[in-house]
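**Student:** return a 3D structure for these sequence lines:
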Amino acid sequence: MMSTDDNAVSRDMREHAPALAPSSYSSGNTRGAQPVVASDAVKILEAAFAHHQAGRASEAAALYKQILQQDATHADALHFLGVLACDVGNLPAGIDLIEKSIQLHPNAIYLNNLGNMRDRAQDRQGAIAAYRAALSLAPAYAEAHSNLGHVLREVGDTKAAVDCCAQAVRLKPELAQAWVNLGNAQADLGCDDEALDSYIKALALNPNDANAHNNVGNVLERYGRAASAEEAYRRAVVLEPARASLRNNLGNVLRDQGLLDQATECYRQAITLEPAFAQAHSNLLLLLNTRPDVSPREQFDEAHAFGERQSARAQRFVHKAHRGNPGQRLRVGFMSGDLSSHPVGFFLESVLGHLDRSRIELVAYATRTREDAVAHRLMPHFSAWRDVSRLDDEACAQRVHDDAIDILVDLSGHTNHNRLPVFAWKPAAVQATWLGYFATTGLASIDYVIADRHVLPLDESSQFVEAPWHLPDSYLCFTPPPFAIDVGPLPAREQGALTFGCFNHLVKLNDTVVALWSRVLDAVPGSRLLLKTRQLDDPAVRRATRERFAARGIDGARLMLEEQSPRAELLAAYRRVDIALDPFPYAGGTTSVEALWMGVPILTRRGDRFLSHVGESILNTIGLPEWIAADDDDYLAKALHFSAQRNELATLRSALRERLLASPLCDAPRFARHLEDAFHGMWARRAACRHANAGLPV
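**Tutor:** As a prediction, this is how the structure comes out:
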């Protein structure tokens, strides 16, 4: 995406794996379905079971085998030996033993545990069949209802999952895990209030459940209560300090509160615990972009480390030689979790409608399920729409390869719902990254970064693993909103005082930005600053933001801090802004173009990397280079100059939307031709390189 206007990063919603067989054996949790234990083997079996529960696998296995040497048809010993094999990682052999035990003695407990192990082996349909078979024998088996709900949620049948888990808690209200599973399914349906209630019930039964604390944090974070979510995540970390995903989640809410040092440390701890944890590494890279103390070289090195780790885990596909005519129609795949009401969706919409289908065939790979009005407008432009949200990296890469995609385009980079590890498999012969990010992915398997001469000057190409592919005008094409909102008159003429504004993610407001903006407010008498973003939903974050400016002498009364709004209301809020201030080094993208569409000019600062050049690209493309400041002092001087030119501001405001619409930033047919040419140019270059370097047929 173009900015962090909507950059919530990946969160862990993990639930406990369903209960293991030994606990089922000991608890007697079915009616009329208890396994029969031969009297001569009871003591040996109990001793084996004790070793099993204590994690002494070899001792337990020896005793289970001792029983089986005496009686090869001893179902309990066979069953628990199978569970033990699964516990130590030999799932195929373990599942085979469990299935044999069921043939000898069909009962609900065995079938429930077969479901557990099939689920662990990623055999979801097999797990569902086993749980349903268990319930056919014991309809009141609460654990099986809960486990069935867990797997139904995994396969995307969320409503059925809610029904199963609700039945589990009706049958056994004291079953804490059933409340967690119910909460997870409710959260998937968007029923956060109900989910939070379920998690609280689970914690009342089991206060030491790290998953429940974690999931409480998930809900509170969605509510915009970052400080409260932080408390929940910290409780989870105390309970499971070695679990990387919990530290990743804690890093997310620390970041949203502007606690960048602490967030950075959390992400690094997560990566140390789990070096191949792609989500945490992406979150770290995204965060480092906001820090002015991180150089382009440091950013590159960290991204390169990510790329090396992911490449080491992947097995690259082998691609055949070029398929005949270089001018043929190309199959191009777009992979993103943001093919919806999101900056990526907004920038894609008008372009897709103008691509020449005789030159480009599009296939979508949606990495999350989110169907809204924008998604439904995008779908008809694709020949196929693949939901890959539940596929692992290998299966997702295989899907792309089986679809015979010529060029696979990443639209996420290191932002939310990215699937960059899939690109490490090289499922398409040519791969590119575009639109969703603003720095190198670090993956050598991605051939190109689609850019323009402003965001990626040739002398900065060393900051990228990918080769730059420059579009002639801008690398962006804005889709105007599908509703009418008047620009309105210059607010300063009605209010008397000038209002600066910024609607970017609060993480962009680092201490250097706050310091410079405080200088601007101090230098323009009576001026105010309107900040509007999701993070300001949290009262604690609003207080902290006022304190940051107060520490630099700015009275809190001069700050207008507002929560997030639906898009139409967000755009209407620009009618109260005279000049938009662009943060740095992480400049705005979507927010900047939306401000211009609402007649509000943006003041940006020249940078030293793609991320910092986005504002420059936008302003140069619409012909307003005078609004680009060279440094902090020039930024302050331009803010003073423009704020004093009320008549000129009013004139610019009245003409700015038409100026934007007439520029290449909104010329979708022109942009579509450039994008088609880029894809065909990439494909032709591949063919030429193969022919020159390997003598392969073109």
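**Student:** for the rest of this, base every contact and every neighbour count on C-alpha atoms.
**Tutor:** Fine.
**Student:** which parts of the longest helix anywhere in the chain are buried?
**Tutor:** Taking DSSP state H as the criterion, the chain has its longest helix at helix 668-694. The neighbour-count check on helix 668-694 (16 or more other Cα atoms under 10 Å) flags 668-672, 674-676, 678-680, 682-684, 686-688, 690 as buried.
**Student:** after the helix or strand hosting P468 comes which helix or strand?
**Tutor:** For P468, the element it lies in under DSSP states H and E is strand 467-470. Later in the chain than strand 467-470, the nearest helix or strand by DSSP H and E is helix 491-495.
**Student:** run through who's touching that following helix.
**Tutor:** The contact list for helix 491-495, computed with Cα atoms under 8 Å, 6 or more residues apart in numbering, reads L498, T499, R575, R576, V577, D578, R646.
**Student:** can you pull out the helices in the stretch 501-650 of the chain?
**Tutor:** With DSSP state H, counting those that start in this stretch as the criterion, the stretch 501-650 of the chain has helices at 511-523, 539-550, 567-572, 590-597, 610-621, 632-644, 646-661.
**Student:** to A444, which of these lies closest?
**Tutor:** Set against A444 and scored by Cα to Cα, the helices of the stretch 501-650 of the chain come closest in helix 610-621, at 18.3 Å.
**Student:** quick one: work out the angle between the closest one and helix 590-597.
**Tutor:** Calculated by axes from the mean of the first three to the mean of the last three Cα atoms, to 10 degrees, helix 610-621 forms an angle of 20 degrees with helix 590-597.
**Student:** contacts for helix 610-621 next, please.
**Tutor:** For helix 610-621, the surrounding residues in contact (Cα under 8 Å, 6+ apart) are 289, 438-439, 452, 454-456, 473-474, 582, 584-589, 592-593, 604-607, 625, 627-628, 663-665.
**Student:** ranges for the helices of the stretch 351-500 of the chain?
**Tutor:** Along the stretch 351-500 of the chain, the segments classed as helices by DSSP H, counting those that start in this stretch run 373-378, 393-402, 420-423, 491-495.
**Student:** and the longest one, what does it pack onto?
**Tutor:** Under the contact definition 3 or more Cα pairs under 8 Å, 6 or more residues apart in numbering; DSSP states H and E, helix 393-402 sits against helix 420-423.
**Student:** about what we covered before: among the helices of the stretch 351-500 of the chain, which is the most enclosed?
**Tutor:** Of the helices of the stretch 351-500 of the chain, the one with the most neighbours on average (mean count of other Cα atoms under 10 Å) is helix 420-423, at a mean of 26.
**Student:** reformat the helices of the stretch 501-650 of the chain as a markdown table; add distance to D338 and mean neighbour count.
**Tutor:** Converted to a markdown table, those look like this (distance: least, Cα to Cα, whole Å; neighbours: other Cα atoms under 10 Å):
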| stretch | distance to D338 | mean neighbour count |
| --- | --- | --- |
| helix 511-523 | 28 | 18 |
| helix 539-550 | 26 | 17 |
| helix 567-572 | 16 | 15 |
| helix 590-597 | 14 | 25 |
| helix 610-621 | 19 | 25 |
| helix 632-644 | 33 | 17 |
| helix 646-661 | 24 | 17 |
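**Student:** to check against the first, give me the structure of this:
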Amino acid sequence: MSRTQTTAAAVAPDAAATAALRQSAALLAAGRAEDAASVAVGVLQRDNRIVDAWRALVAPLRQLGRGQDLVTALENVCALAPTDGDAWAALAGEWRQRGLAEKAEAAAQRAIAAGAAAEGWRQTGLLAIGSGRITDAAAAFERAWQAAPGDAGMVVNLLNSLVELRGFGRALEILDALPPAVLEDADVAYVAGVVYRHRGRLEESVRCYLRAMASRVEAADAAAAVRDGLGADGRLTPACRAAVAGLPDAQVHAPAFGELGSVLAVFRAFDDAMTLMERAAALPATRQERRSDSLLFCANYHPDLTADEIREIYRRYEDRTRVPALPAIDPADRRRADGRPLRVGYVSPDFRGHSCAQFIEPVVAAHDPAAVEVVAYAELSQPDEVTERIRPHFAAWRPTVGVSDEAFCRQVRDDGIDILVDLAGHTTRNRLQAMRRRPAPVQATWIGYCFTTGLEAIDYYIGDAVSAPAGSDHLFAEKVVRLPFVLGCYTPPPGTPEPVPTPALAAGHVTFGCLSRAIRVNDRVLGAWAQILHRVPDSRLVLNSRHFGDPFLARLTVAKFGSLGIAPERLDIGFTRGAWDLYNRIDILLDCFPHNSGTTTFEAFWMGVPVVTVTDRPPAGRLGAAVANTVGHPELIAYSEREYVEVAARLAGDVAALDALRQSLRPAIAASPIMDARRFVRTLEAAYGTMFDRWQNGLPPASFSVAEPR
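**Tutor:** Reported below is the predicted structural model:
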């Protein structure tokens, strides 16, 4: 067909053309797209001003994958019928997919003006997503939804953009306004589950994921079993397990499987969680690496897997999702004979009000510009005041939301990065998939995950000698860099309260607590805590973090403690925003295992609250020990669950000594390398220098320990 756009006025089809176009439609309905297109072309050969013939070409050309011909057909529809909003919207979509953003934007606006507001605004939103303008996308999707409130696709686009922006309050308002029929849509149910999960409404989240999963199941009895698959114990019902196990791949809603697994792990149903995640991760589909991220993240917290078993899960992930690397960089192109600083790129979604920022900010602020020039690769959809505080410390700031892996790698190479450092691991919005292409000559992972990435493309894991002890190298895909003190440098946010005397002095009983994420609080942990409560009469336990605000999880936890002989009145389970005042209600913080707590351990020491920890699987199971050692209190470290109970009971048995310890902890952490950013960063920079020098000299990555510079 001719790809020339007509400039003539449209004409109506005569009787012969009308009959031919009916024949074309019938052929298309019968699955004969090629014949349908040929008949419509025949009409146009007689008179290319018949707009209905151009319209008749659109569907068969789309089915046949003849993209350029499809664009020509749509251009001619728009030229002959400029008030055809649907054609303008479709043309906007085609131009958007071809990267012609300006033309697509103009076509979308023509669609809106011509009355196709919903689809025009949807295309506008998709264009904004493609350029990383998530706020603009959400505004456009909101207008699209308002124009078509019953269209499930419009709802999904809007909710997804709000999730990216963490606009969960508005997302809940939209969900509350939706008619029941729209809520039954599989994709709406899935995104609703994501929203509820982020808001800590876990039971509602699970039921949404199950509804999305059931919508793909063809057998009515199996679909019903999946839909009603949450048991009162927080595990999948036997009927649901059986139905899921028998599903063919085509009926697996992979994203819902993965997300449901994440919540079931919080309910301490780790085996169900891993089964769902492994099934989702094994499916060959786009975004598989994201589903694998969830599987790996969950495996880190599983209370019964050995360190070697977890390493094998990571190894299978690497084998399943390999990508080709870019051509290697020639060391001759990166010589530092002129004494130029190393160019270090930090890759993170957490340059914002996030706990990781409390570890990132002091480091980037303390880097010596003569030694290290830092570049940020910021996977941020919603910058905030913390972003604005961190940003000036970087020599360059590269927004990466909406940036393809290929473009990300080009930017890293154009920036001349010597060492690219991942700060997210397999957490949400990481860019590990791009780093697997090896855009930088040396690549490392540090602080945001505290576990191996499992990727051969990451050369180094930056840890310490306690959390990644000698003899543990086989648990890492990377070579291990061991700092001489704990792997993180911490700065508390401004405005934290002063420590108070230990609360037991006034309360007359000891209060234990844990403010860590609920996924760390498994049945083994609850069993040890019950023993501690039995050993310390009249003591109380505070569990406070976002997911403990979910009534279903709170009931599960109270019931578990009840089965262990602990009465509900000894428990304070819930979620309170702003944890700092909670520390002043707790006498002793109890660490979790086999995955130790993270930020809350640093916070507790800063607030004068001793943390009783127990060593377990490296490295995340030894982070508490690394912090306690660095602060100078190794007596808080247990090396078995039995000793963990003993240490906690002994500490609680002398309230006067407990109060004296409390008053000493803030000065101790303040004087340690944890809060001496300059001291920490000089050591980190020495590690970077060794990594780069090895590469520059043609040597492969190797594990090494870092001596503190003098």
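**Student:** circling back: let's have the contacts of helix 491-495 of structure 1 in JSON lines, adding distance to F346 of structure 1.
**Tutor:** Compiled in JSON lines, the contacts of helix 491-495 of structure 1 are given as follows (distance: Cα to Cα, whole Å):
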{"residue": "L498", "distance to F346 of structure 1": "30"}
{"residue": "T499", "distance to F346 of structure 1": "27"}
{"residue": "R575", "distance to F346 of structure 1": "21"}
{"residue": "R576", "distance to F346 of structure 1": "23"}
{"residue": "V577", "distance to F346 of structure 1": "22"}
{"residue": "D578", "distance to F346 of structure 1": "24"}
{"residue": "R646", "distance to F346 of structure 1": "32"}
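**Student:** now, of those residues, which are buried?
**Tutor:** Buried subset of the contacts of helix 491-495 of structure 1 (neighbour count, 16+ other Cα under 10 Å): L498, T499, R575, R576, V577, D578, R646.
**Student:** what lines up with the fourth one in structure 2?
**Tutor:** Matched across to structure 2, R576 of structure 1 falls on R585, judged by TM-score structural alignment.
**Student:** ok, the residue nearest to that match when sequence neighbours are not counted to R540 of structure 2 distance?
**Tutor:** Sequence neighbours aside, P503 is the residue nearest to R585 of structure 2 in space, at 5.9 Å (criterion: Cα to Cα, 6 or more residues apart in numbering). Distance of P503 of structure 2 to R540 of structure 2, computed by Cα to Cα, to the nearest Å: 12 Å.
**Student:** any shared contact partners between these two?
**Tutor:** Residues touching both P503 of structure 2 and R540 (Cα under 8 Å, 6+ apart) are V510, T511.
**Student:** which residue in structure 2 lines up with T621 of structure 1?
**Tutor:** Here T621 of structure 1 is matched to T630 in structure 2, going by TM-score structural alignment.
**Student:** quick one: that match from G624 of structure 2, how far?
**Tutor:** Going from T630 of structure 2 to G624 of structure 2 by Cα to Cα gives 10 Å.
**Student:** V681 of structure 2 now?
**Tutor:** 21 Å.
**Student:** so who does L250 of structure 1 touch?
**Tutor:** Going by Cα under 8 Å, 6+ apart, L250 of structure 1 touches E230, Y233, R234, A263, C266.
**Student:** need those residues in TSV (columns: secondary structure).
**Tutor:** Output for the contacts of L250 of structure 1, formatted as TSV (DSSP: H, G, I helix; E, B strand; the rest coil):
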residue	secondary structure
E230	helix
Y233	helix
R234	helix
A263	helix
C266	helix
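**Student:** out of these, who has the most neighbours?
**Tutor:** The residue in the contacts of L250 of structure 1 with the most neighbours, by other Cα atoms under 10 Å, is Y233 (27 neighbours).
**Student:** ok, that one touching D209?
**Tutor:** No - Y233 of structure 1 is beyond contact range of D209, at 11.6 Å (criterion: Cα atoms under 8 Å).
**Student:** how much space between T18 of structure 2 and A189 of structure 2?
**Tutor:** In terms of Cα to Cα, T18 of structure 2 sits 43 Å off from A189 of structure 2.
**Student:** so if I had to pick from those two, which one is more boxed in?
**Tutor:** More crowded of T18 of structure 2 and A189, by other Cα under 10 Å: A189, with 26 against 15.
**Student:** can you tell me what the more buried one aligns to in structure 1?
**Tutor:** Using TM-score structural alignment, the equivalent of A189 of structure 2 in structure 1 is H213.
**Student:** so how much does the helix or strand hosting that match differ from structure 2 once superposed?
**Tutor:** With secondary structure defined by DSSP H and E, H213 of structure 1 is part of helix 210-222. Averaged over the aligned pairs, helix 210-222 of structure 1 sits 2.1 Å from structure 2 after superposition, using mean Cα distance after the TM-score superposition for structure 1.
**Student:** now what about that helix, what contacts it?
**Tutor:** By Cα under 8 Å, 6+ apart, the list of residues contacting helix 210-222 of structure 1 from outside reads 11-16, 180, 184, 187, 192, 195-196, 199-200, 202-203, 226, 228-233, 235-237, 239-240, 246, 253.
**Student:** kindly recompute the last result at 6 Å.
**Tutor:** With Cα atoms under 6 Å, 6 or more residues apart in numbering as the test, helix 210-222 of structure 1 has contacts from E15, Y199, A229, A232, Y233, A236, L239.
**Student:** any chance of those residues in a markdown table, plus secondary structure and distance to A305 of structure 1?
**Tutor:** Listed next are the contacts of helix 210-222 of structure 1 as a markdown table, based on DSSP: H, G, I helix; E, B strand; the rest coil; distance: Cα to Cα, whole Å:
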| residue | secondary structure | distance to A305 of structure 1 |
| --- | --- | --- |
| E15 | coil | 30 |
| Y199 | helix | 37 |
| A229 | helix | 30 |
| A232 | helix | 31 |
| Y233 | helix | 27 |
| A236 | helix | 28 |
| L239 | helix | 30 |
